[in-house]
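# coordinates only, no sequence provided:
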């Protein structure tokens, strides 16, 4: 592939390389360039104005080897993932806003999140580590993670995840599945083991009191998108329960902790309407400790 150099005229105007040529000139982008070439997308990306969210080599190296191998063996799947990183037209960082969604070339949307307190910008949870690399036909934003197209909304993903089947059944019992189909939500989803840790007396009270069950489940939902890049130590997140009770976020040696003893075991499960984090203990608002006879252990 020929890589254009920047040619500057005497009037101080420059003819820059295309987006693909700029990527090809960067040794940290060699994996992406090789995959774009393999997928047959070079001419398409050179033929219009695009914004490319470009994972660097380290981002591809962080993928499970089986995932990378599978993409390499399936050109259509590879093209779909790569197109998920491309938006028609030029989208500079100045045009981005928190929760902004953009339609990609594969037809699905990606979500911008801007976390001012952490000086972090993410796209579908992948942190942007370099902004606004301007090419002749578009803009490149460099990512630290590969974005995988989500396979549904929060309810869809919970239904497909065997580790949270108890949560799914309780959500259905409480009748709040539709609420979890709203936009820009974060769900801290207790695993089956998390529910199994609850005393049987607590489980009985929850399953026999729909209002209480609803309140506890809604305490696990935050009404905006909080990927891990946006979390910070001693942060307080309001939930959607009727009292707008708050979750306390802490960082400790085990990772991200919520309240007293619940840890995030799997972070940043992307969905079409927000994000899911799996947690290892059920969260209970302090106001219900006496009602449920739970000790603060």
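Everything's here; your move. Fair warning: this is a prediction, and the values are worked out from it, not measured in the lab. Numbering: from 1, shown residues only.

# use CA for all of it now, contacts and neighbours both
Will do.

# in stretch 45-59, what counts as buried?
By neighbour count, and taking 16 or more other C-alpha atoms under 10 Å as the criterion, the buried residues in stretch 45-59 are 45, 46, 49, 50, 51, 52, 53, 54, 55, 56, 57, 59.

# contacts for that stretch, please.
With C-alpha atoms under 8 Å, 6 or more residues apart in numbering as the test, stretch 45-59 has contacts from 18-20, 28-32, 85-91, 137-146.

# in ChimeraX, how would I select the buried members of those residues?
Buried residues among the contacts of stretch 45-59 (16+ other C-alpha under 10 Å), as a ChimeraX selection:
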select :18,19,20,29,31,32,85,86,87,88,90,91,137,138,139,140,141,142,143,144,145,146
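
# among the contacts of stretch 45-59, which lie within helices?
In this view, the contacts of stretch 45-59 that belong to helices under DSSP state H are 19, 20, 30, 31, 32.

# taking those residues together, which two end up most distant?
Farthest apart among the ones in helices among the contacts of stretch 45-59 by C-alpha to C-alpha are 19 and 31. That separation is 15.0 Å.

# below is structure B, check it against A:
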């Protein structure tokens, strides 16, 4: 219980429906005993999506460089503990079900006004495309657990983003932007909120010419 975030714990307490939803999300009816088969490695787990007993998606990821497997970005600390009616996989936190896909979550978040206004602007389609693609990672889904200092991340623009981590505070930056909220799960990936819009080289003048304000 101590590992459950305060807001989530408050939502569960005294709310039988919410408690059932959370418990159901942590139960999987399909066979996942292959967690115990490490002979072929764990790469098959990367971005594998399974359904919970209440038909909500759970995204699994294997970060082999740090020997970590996650479910919804939460570390799986013990795999395939055999019990009488199946297997138990121990987590070091609580999984949060996604509330929609990436664009739905971005559009519903009032704190992302700069990004949303840019996406909805007209007459600068090429600018919108360039900026948007710089904010979308290429390859496997990257939860914060799989990040480390000095790591580079590919994007849909083929440009690389650099990860910087303060080893004392745990604060993380992407290029010059601070990550202010990590690991917001979506049905098609994960969102990390940063405190500034990343602008591709050569695009800033186009943005200014079209009268847009970023930040």
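Ah, there it is. In this text, all values refer to a predicted model and were calculated from it rather than measured experimentally.

# quantitatively, what TM-score do the chains reach?
The TM-score (TM-score structural alignment, normalised by the length of structure 2) is 0.83; 198 aligned residues with a C-alpha RMSD of 2.3 Å.

# before we move on, back to that, of the buried residues of stretch 45-59 of structure 1, which belong to strands?
50, 51, 52, 53, 54, 55 (DSSP state E).

# adding distance to residue 261 of structure 1, write those residues out as JSON lines.
Conversion of those to JSON lines gives the following (distance: C-alpha to C-alpha, whole Å):
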{"residue": "50", "distance to residue 261 of structure 1": "45"}
{"residue": "51", "distance to residue 261 of structure 1": "42"}
{"residue": "52", "distance to residue 261 of structure 1": "40"}
{"residue": "53", "distance to residue 261 of structure 1": "36"}
{"residue": "54", "distance to residue 261 of structure 1": "37"}
{"residue": "55", "distance to residue 261 of structure 1": "34"}
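
# how about stretch 18-28 of structure 2: buried residues?
Using 16+ other C-alpha under 10 Å as the burial criterion, the residues of stretch 18-28 of structure 2 that qualify are 22, 25, 26, 28.

# residue ranges of the strands in structure 2, please?
If you assign secondary structure with DSSP E, the strands in structure 2 sit at 48-51, 57-63, 68-71, 74-83, 86-91, 152-154, 160-165, 172-174, 177-186, 189-194.

# quick one: the first one to structure 1 mean distance?
When structure 1 is superposed, strand 48-51 of structure 2 averages 0.7 Å from its matched positions, counting by mean C-alpha distance after the TM-score superposition for structure 1.

# same question, the third one
Comparing strand 68-71 of structure 2 with its match in structure 1 after superposition yields a mean distance of 0.7 Å (mean C-alpha distance after the TM-score superposition for structure 1).

# pull up the gap between the spatially most central residue of structure 2 and residue 90 of structure 2, please.
Residue closest to the average C-alpha location in structure 2 (C-alpha atoms, centre = their mean): residue 190, at 2.5 Å. Distance of residue 190 of structure 2 to residue 90 of structure 2, computed by C-alpha to C-alpha, to the nearest Å: 22 Å.

# again, but for residue 70 of structure 2
11 Å.

# residues shared between the contacts of the two?
Common neighbours of residue 70 of structure 2 and residue 90 are listed as residue 76 (criterion: C-alpha under 8 Å, 6+ apart).

# which part of structure 1 matches stretch 71-90 of structure 2?
Residues 123-142 of structure 1 are where stretch 71-90 of structure 2 aligns, with TM-score structural alignment as the criterion.

# so how far does the matching stretch reach from one end to the other?
Rule used - C-alpha to C-alpha; the end-to-end distance of stretch 123-142 of structure 1 is 10 Å.

# cool, stretch 235-245 of structure 1 as well?
This stretch, stretch 235-245 of structure 1, spans 13 Å end to end (C-alpha to C-alpha).

# please apply the same query to stretch 160-174 of structure 2.
For stretch 160-174 of structure 2, the first-to-last residue distance is 10 Å (C-alpha to C-alpha).

# buried set for it?
Buried residues in stretch 160-174 of structure 2, counting neighbours by 16+ other C-alpha under 10 Å, are found at 160, 161, 163, 164, 165, 172, 173, 174.

# can you tell me what the fourth one aligns to in structure 1?
In structure 1, residue 164 of structure 2 lines up with residue 250, judged by TM-score structural alignment.

# ok, the nearest residue in space to that match that is not next to it in sequence to residue 257 of structure 1 distance?
Closest residue to residue 250 of structure 1 in three dimensions, ignoring its sequence neighbours and counting by C-alpha to C-alpha, 6 or more residues apart in numbering: residue 233, at 4.6 Å. Counting by C-alpha to C-alpha, the separation of residue 233 of structure 1 from residue 257 of structure 1 is 9 Å.

# again, but for residue 279 of structure 1
Separation of residue 279 of structure 1 from residue 257 of structure 1 (C-alpha to C-alpha): 9 Å.

# same deal with residue 205 of structure 1?
For residue 205 of structure 1 relative to residue 257 of structure 1 (C-alpha to C-alpha), the value is 26 Å.

# follow-up on the earlier one: quickly list what's touching both of residue 233 and residue 257 of structure 1.
Residues touching both residue 233 of structure 1 and residue 257 (C-alpha under 8 Å, 6+ apart) are 249, 250, 251.

# reformat those as TSV; add distance to residue 109 of structure 1.
TSV is the format used below for those (distance: C-alpha to C-alpha, whole Å):
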residue	distance to residue 109 of structure 1
249	28
250	31
251	31
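
# residues contacting the closest residue in space to residue 66 of structure 2 that isn't next to it in sequence?
If the residues on either side of it in the chain are set aside, residue 66 of structure 2 comes closest to residue 146, at 7.5 Å by C-alpha to C-alpha, 6+ apart. Contacts of residue 146 of structure 2 were listed using C-alpha under 8 Å, 6+ apart, and they are 63, 66, 68.

# the residue mapped onto residue 143 of structure 2 from structure 1: neighbour count?
When structure 1 is aligned by TM-score structural alignment, residue 143 of structure 2 is paired with residue 227. The number of residues packed near residue 227 of structure 1 is 24, by other C-alpha atoms under 10 Å.

# now swap in residue 137 of structure 2 and tell me
Residue 137 of structure 2 has 20 neighbouring residues, counting by other C-alpha under 10 Å.

# returning to what we had before: got the buried residues for the match of stretch 71-90 of structure 2?
So, applying 16+ other C-alpha under 10 Å, buried residues of stretch 123-142 of structure 1: 123-128, 132-142.
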